[in-house]
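S.K.: Okay, predicted coordinates and the sequence, questions at the end:
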Amino acid sequence: MRMPKKKKKKKKKKKKKKKKKKKKKKKKKKKKKKKKKKKKKKRRRRRRRRRRRRRRYFISSLQSCCREK
């Protein structure tokens, strides 16, 4: 003979208690002071070119004068 099926008892689910989260205190960040950059003044370099043309001509003229013929 077949045995009648037994009804399974439903287990009651236990409700989990929610843990309260502790709020963390935020640390205040110290603001860093920005250092001002000093602007360097650019110095303009002036190059003076000396012309030595005169001297050359002078020497050459002298040579031409004093050259032995």
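M.R.: Looks like it arrived, so ask away.

S.K.: all contacts plus neighbour counts: C-alpha atoms, from now on.
M.R.: OK.

S.K.: Return the distance of residue 53 relative to residue 59.
M.R.: Distance of residue 53 to residue 59, computed by CA to CA, to the nearest Å: 10 Å.

S.K.: Which other helices and strands does the helix or strand where residue 54 lies contact?
M.R.: Using DSSP states H and E, the element containing residue 54 is helix 53-66. The elements that helix 53-66 packs onto, with contact taken as 3 or more CA pairs under 8 Å, 6 or more residues apart in numbering; DSSP states H and E, do not include any helix or strand.

S.K.: Comparison target below:
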Amino acid sequence: MISNKYKQLAQDAVDTEKCAKCKRPFDPADTRFDGQARSGEKPFCRGCVDICQGTEIADHWCPVDAWLTGSER
């Protein structure tokens, strides 16, 4: 279940048309796996999601992880 905080993150991303993590504007034309297009319905760009999910750091925790798990840890 996604908390109200994360619902607000998603709404802010829609309102500002910027990634909630890197704050860069979404670019719908940049559909590379690590591009600036929005990643599905997430409030993050594909680049931030790729970096998060591609890390091998054991204790990595970022806004993308919090969004995906619905937990602040």
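M.R.: Received the coordinates, thanks. None of these values were measured; they are calculated from a predicted model.

S.K.: Let me see the TM-score of these two.
M.R.: TM-score for the superposed pair, counting by TM-score structural alignment, normalised by the length of structure 1: 0.21. Supporting figures: 19 aligned residues with a CA RMSD of 2.3 Å.

S.K.: hang on, the earlier thing: more neighbours: residue 53 and residue 59 of structure 1, which one.
M.R.: Set side by side, residue 53 of structure 1 and residue 59 give different neighbour counts by other CA atoms under 10 Å, the larger being at residue 59 (11 against 8).

S.K.: what's near enough to touch the more buried one?
M.R.: Contact partners of residue 59 of structure 1, counting by CA atoms under 8 Å, 6 or more residues apart in numbering, are absent.

S.K.: Next one: it from residue 66 of structure 1, what distance?
M.R.: In this view, residue 59 of structure 1 and residue 66 of structure 1 are 10 Å apart by CA to CA.

S.K.: For residue 46 of structure 2, grab the count of nearby residues.
M.R.: Here the count is done by other CA under 10 Å, and residue 46 of structure 2 has 23 residues near it.

S.K.: Also residue 63 of structure 1?
M.R.: When counting by other CA under 10 Å, one arrives at 11 neighbours for residue 63 of structure 1.

S.K.: what does residue 12 of structure 2 give?
M.R.: Residues lying near residue 12 of structure 2 (other CA under 10 Å) number 15.

S.K.: Likewise for the one 4 residues further on?
M.R.: Counted by other CA under 10 Å, the residues lying close to residue 16 of structure 2 total 13.
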